[in-house]
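Trainee: next come a sequence and a model predicted from it.
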Amino acid sequence: MAPLKLKLTKHQAPPRRLDGTNLTWWNSPIKILDPLEKLVREVTDWKKLSNPDDISILKNYDGMLFTCDIEIGDPPTRFSIVPDTGSSNLWVMADSCLDCEVEGCRTEDEEFLKDDCVASQSKVTRCHNFYQRSASTTSQIVTDETGSHKTFSIQYGSGETAGMVTRDKVKFGSWEIKDQTFGEAQQGATFRQLPFDGIMGLAFKSISVDKMDPVFDNIALGNTEQGMSLSKLPIHPETDREYRSQKQYSCFAFYLSKDECRAHSQLHIGNFDRGCYAKDEELHFVPLSSRTYWAFNVSSIIVAEDNMEAVEFGDRRGKGEWKNASDITELQKLHPNMLPPKSFPDNILEDVINNNNKDFATRYSDPMLLCDDCKAIADSGTSLIAGPSDDIGALNLILGTNEYGMVACDEIRPNVHVVLKNEKGEDRIFTLTPDDYILRFQGETVVECMSGFQTLDAGFWILGDVFMRKFYTVFDQGNERVGFATANESC
């Protein structure tokens, strides 16, 4: 059986502001497992393919959310779920859920496509599909130590989902897991207006609520109808003669397209696709720091206008001369993480202090250090890049964001460089330009822009879809590492 490629289709949806007028999707939670961030992604539902066993569809809702289809039970019920590397549990809404559905919701047949690459989202919430245990001949109740039906509860930013633990047949692409443990959600108010039916965690079992086996664990271990476990990916797959592109390995990968009309986004299960990233690059594999989230160490995150090749990693704080102690105090009030600046032209320092000139850093300063030997996770279930409030606050101040995260679309802004060390101890720089991290949306009359950086005080950074759209990302479970390389325009 060849590796599975799941196709993603982008759906346009107008975001909403925090003030309720139009545009913002953060600060409304759907994220799993406290203490992660509070984000909401605008969603619609799925478009069927003629051969769902070979290709399933994932959907990208304004770059905010991806879903794919799974089937549960016999006879099977199809569910639209979020494949999330930031959590580990599988759950779907149950027919006993009292607060999952919205009155007046639309059925799947009411969705329509504007063209082949962009789908229109109705203003009416999509009706959910529900799991009905009594209708499945292969369902099994999971009991606790008292013999009662076992329960589960997962906490989210603004609520929780909870229900019963069940075991049943799950079909994911061409894989069929005979006895997959999952949650039947009986509480769904947090998600009822978001048109997906559940979430499929792709992180490790150690953070799984009630230690339910993650779906990919069962696939990798061979707990499927096929009964074949997956081999480890070769350490250097691009150069290893034993590597085979049509062989299945214990890994999966995300390709998030910048232009869905040119190339669909994809989720690859069981291997990666060499055609999805630059020919002159090899995957840069970063070892995991723990088998929890897909967590790893980050050498540094630096904001700089100049080419990062000029930065000496052994001395990231620069050698510029401060004017005097009072100037240091004033500048640090404006930009706490700013590194020593270069010599300012006449009157620039006065302009910076008196007028709070937010773009001075991009023109007259040395690099700004946001992170020095910190931790991060790669998370397909997070839309933005999230980090500590002090660091993101300083960065967004330079970017000129307002209280809703909106920015002017035409200003000059710096690059953001993420430096990652591979298994050999070699650093590679992953550069995000303003075109990568400033998100553009068509407003009612004009194009509007917002920052792709979000505050989150969780003790680590989250490299979400903004980062993964620029860099093809391989989650190598067998070798406990994550690989990155510059994504191609098409795949």
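Mentor: That came through, no problem.

Trainee: from here on, contacts and neighbour counts on C-alpha atoms
Mentor: Will do.

Trainee: wait, L384 touches G452, no?
Mentor: Yes: counting by CA atoms under 8 Å, L384 touches G452, with 5.2 Å between them.

Trainee: neighbour count: these two, which is higher?
Mentor: Neighbours per residue, other CA atoms under 10 Å: of L384 and G452, the larger number sits with L384, 26 against 22.

Trainee: what's the overlap in contacts for L384 and G452?
Mentor: V466 (CA atoms under 8 Å, 6 or more residues apart in numbering).

Trainee: other residues contacting the longest strand seen in the chain?
Mentor: Secondary structure of the chain per DSSP state E: the longest strand is strand 160-172. Taking contacts as CA under 8 Å, 6+ apart, the residues outside strand 160-172 that touch it are 69-74, 138-142, 149-155, 176-188, 190.

Trainee: helices of the protein, start to end?
Mentor: All helices of the chain, identified by DSSP state H, fall at 215-221, 325-334, 348-355, 360-364, 389-399, 434-437, 465-470.

Trainee: buried residues in the longest one, which are they?
Mentor: Of the residues in helix 389-399, 390-399 count as buried by neighbour count, 16 or more other CA atoms under 10 Å.

Trainee: kindly report the same for stretch 409-428.
Mentor: 413-422, 427-428.

Trainee: that one: end-to-end distance?
Mentor: 29 Å (CA to CA, to the nearest Å).

Trainee: closest one of the buried residues of stretch 409-428 to I462?
Mentor: Distance to I462 across those (CA to CA) is lowest for V418, with 11.9 Å.

Trainee: my guess is the closest one contacts L369. True?
Mentor: No: judged on CA under 8 Å, V418 makes no contact with L369 at a distance of 10.5 Å.

Trainee: here comes the other one, which I'd like you to weigh against the first:
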Amino acid sequence: MHLIAATVLTLTLVSICAANVINAPVSQAKNPIWRTGNVPRQLRPFKPNLRPLRQKSKHPILPIRKPEQAPTKRRFYERPKKPQHKFYEWPAQYLRQDNEQPVRDYRVTATARDIQLTNFYDILYHGPISIGTPEQSFNVTFNTASPRTWVPSVHSIPDYNNSKFKTYNNKTSSTYIPNGFGFEASYGEGKVAGYLSQDNINIAGLTARNQIFGEAIVESDIFEDTTNHGVLGLGLSDEEPTVFDNMVERGLLPAPVFSFYLNRLNSNDPDSVLTLGGTNPAYYVGDFTFADVTVPDSWQFKMDRIQFSNGTGIFNGWGCQAVVDSSTPLIIGPKEEVDVLNRKLGGTPLSGDETMYELDCSEVDGLPDVEFIVNGKKLSMSSKDYVVKMHVGTDSLCYSGILGSSWKQNESPVWILGMSFMRVYYTQFDKGNKRIGFAKAITFEHAILNK
């Protein structure tokens, strides 16, 4: 579609250009807008009479604008800069609009990339990323429950600017772009707050340019006890473009899919891996069981029911909702249902804590499998997968890894399938088809047989 050229040599050329405008389905805007690539050149002043054309046409004619009004290219996801730091959500006018398309980077071959993750005592898995130019390195948790990405700022309170904690210094990065809006995020009992910035974020040799992320200046004490330097958000969001979205839209990945393989601590299983751009058949066996995402802003899906392999106990026979969360160590469910389930396993609530249940270690091996029915298929977990064993001196303590909670999402109780579930099932998150897939994760025994 062409706008009327500002330079014409004959009246015939004027009529042709006008006809192109008439046939174009252009909506009238309050202020005239140039479309990318249609920047006319003006050799001499000329103002055609468009009134007769407007009267005959069903579509409005956009008025000509002066060449100096032609827009310049905006950076990917660039927001107007505001020198304020208030904690509120991004206003709609600063969110990416549908007509803002990122520039695809054709210099990079779109192939799936594996990122090796480190298992930190089975309570979190973190991997390397870098931010800025020159690159500043961090170990972050890859979190499927939130789209937010953040790292500690050099201005953090308390001061984490020491050898133990890595911090981001925007003054040393030549690709830093200030943003100015504030952010805050909650992770169970942990909270962080700070302000948003833009910079290049690199993962496994792929660069998400001009990506918005958070510089955390206030963090809860719980973050002091880990080797984690921040969070990279992989959650679903139509409003907050994630690092993964950035890479997909730039053509850096072959498919809008990422997948997790999580190993067990102190095992001979292969190293944990996050695959961007697809799945890696080396880490799972059999076919995938898929479930469609049921809400637009979360990796939530419908679970048919939960049952025991020995035929006793059927919970949520009418169906329930569940989310897969790569940042939650265990499995969490509605308190009342978890209470029934754990009591059938012989569990006893801990004194003063109705969310955790102690089990008899001598009976753990005889406990039935817990089966999560998804799309008619059984996803089973044995007692070695859902029981947590602790050794205190010469004594052993056993607890159920299925905890109760009053947490709700969209006012409805939801099951959270955390890392203990993901260690059993290789999980793919297919954003293109809005679905989640589960396949049996390989173990050391599988790896030996496949060699």
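Mentor: Everything's here; your move. Fair warning: this is a prediction, and the values are worked out from it, not measured in the lab.

Trainee: mean deviation of the longest strand of structure 1 from structure 2?
Mentor: Taken against structure 2, strand 160-172 of structure 1 registers an average deviation of 0.9 Å after superposition, with mean CA distance after the TM-score superposition for structure 1.

Trainee: in structure 2, what residues pair with that strand?
Mentor: The aligned range for strand 160-172 of structure 1 in structure 2 is 191-203, by TM-score structural alignment.

Trainee: please apply the same query to stretch 194-204 of structure 1.
Mentor: So stretch 194-204 of structure 1 sits over residues 226-236 in structure 2, by TM-score structural alignment.

Trainee: now which residue in structure 1 aligns to T294 of structure 2?
Mentor: So, by TM-score structural alignment, T294 of structure 2 is matched to S289.

Trainee: got it, and Y168 of structure 2?
Mentor: Match for Y168 of structure 2 (TM-score structural alignment): Y131.

Trainee: ok, now which ones touch its match?
Mentor: So Y131 of structure 1 contacts 72, 77, 92-95, 184 (CA under 8 Å, 6+ apart).

Trainee: can I get those residues in JSON lines with neighbour count and distance to P434 of structure 1?
Mentor: Output for the contacts of Y131 of structure 1, formatted as JSON lines (neighbours: other CA atoms under 10 Å; distance: CA to CA, whole Å):
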{"residue": "I72", "neighbour count": "26", "distance to P434 of structure 1": "42"}
{"residue": "T77", "neighbour count": "17", "distance to P434 of structure 1": "43"}
{"residue": "V92", "neighbour count": "26", "distance to P434 of structure 1": "37"}
{"residue": "M93", "neighbour count": "29", "distance to P434 of structure 1": "39"}
{"residue": "A94", "neighbour count": "24", "distance to P434 of structure 1": "43"}
{"residue": "D95", "neighbour count": "18", "distance to P434 of structure 1": "45"}
{"residue": "E184", "neighbour count": "28", "distance to P434 of structure 1": "42"}
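
Trainee: now G319 of structure 2. Nearest residue, chain neighbours left out?
Mentor: Nearest in space to G319 of structure 2, with sequence neighbours left out and distances taken as CA to CA, 6 or more residues apart in numbering, is D304 at 4.4 Å.

Trainee: burial of that neighbour, as a residue count?
Mentor: So D304 of structure 2, with other CA under 10 Å, has 20 neighbours.

Trainee: got it, and T401 of structure 1?
Mentor: T401 of structure 1 - counted by other CA under 10 Å - has 18 other residues nearby.

Trainee: from V446 of structure 1, how far off is it?
Mentor: 18 Å.

Trainee: C100 of structure 1 now?
Mentor: For C100 of structure 1, the distance to V446 of structure 1 - CA to CA - is 35 Å.

Trainee: neighbour-wise, which of those two wins?
Mentor: Taking neighbours as other CA under 10 Å, C100 of structure 1 and V446 compare with C100 leading, 24 against 8.

Trainee: so the more buried one versus D84 of structure 1, what's the distance?
Mentor: In terms of CA to CA, C100 of structure 1 sits 20 Å off from D84 of structure 1.

Trainee: how about D435 of structure 1?
Mentor: In terms of CA to CA, D435 of structure 1 sits 25 Å off from D84 of structure 1.

Trainee: what does F172 of structure 1 give?
Mentor: Relative to D84 of structure 1, and taking CA to CA, F172 of structure 1 is found at 14 Å.

Trainee: ok, those two, which is more surrounded?
Mentor: Each of F172 of structure 1 and D84 has its neighbours counted (other CA under 10 Å); D84 has more, 23 against 20.

Trainee: before we move on, the earlier item: weed out the non-buried ones from the contacts of strand 160-172 of structure 1.
Mentor: Members of these classed as buried by 16+ other CA under 10 Å are 69-73, 138-140, 142, 150-155, 176-188, 190.

Trainee: tell me, how many residues neighbour Q248 of structure 1?
Mentor: Neighbours of Q248 of structure 1 using other CA under 10 Å come to 23.

Trainee: quick one: the strands in the stretch 201-350 of structure 2, in order.
Mentor: Ranges of strands in the stretch 201-350 of structure 2, per DSSP state E, counting those that start in this stretch, are 206-219, 231-233, 257-261, 272-276, 284-292, 300-303, 305-308, 314-315, 320-324, 331-334, 348-350.

Trainee: how far is the last one from where the chain is centred?
Mentor: Mean C-alpha position of strand 348-350 of structure 2 versus that of the full chain (CA atoms, centre = their mean, to the nearest Å) differs by 35 Å.

Trainee: aligned partner of C68 of structure 1 in structure 2?
Mentor: Per TM-score structural alignment, C68 of structure 1 is aligned with G127.

Trainee: aligned to F138 of structure 2, what sits in structure 1?
Mentor: Per TM-score structural alignment, F138 of structure 2 is aligned with F79.

Trainee: for N268 of structure 2, same thing?
Mentor: Per TM-score structural alignment, N268 of structure 2 is aligned with C261.

Trainee: quick one on the thing from earlier: count of residues packed around the match of T294 of structure 2?
Mentor: Counted with other CA under 10 Å, S289 of structure 1 comes out at 16.

Trainee: neighbours around the closest residue to H391 of structure 2 other than its chain neighbours, how many?
Mentor: Spatially, and ignoring its direct neighbours in sequence, H391 of structure 2 is nearest to L397 (6.3 Å; CA to CA, 6+ apart). Per other CA under 10 Å, the neighbour tally for L397 of structure 2 reads 13.
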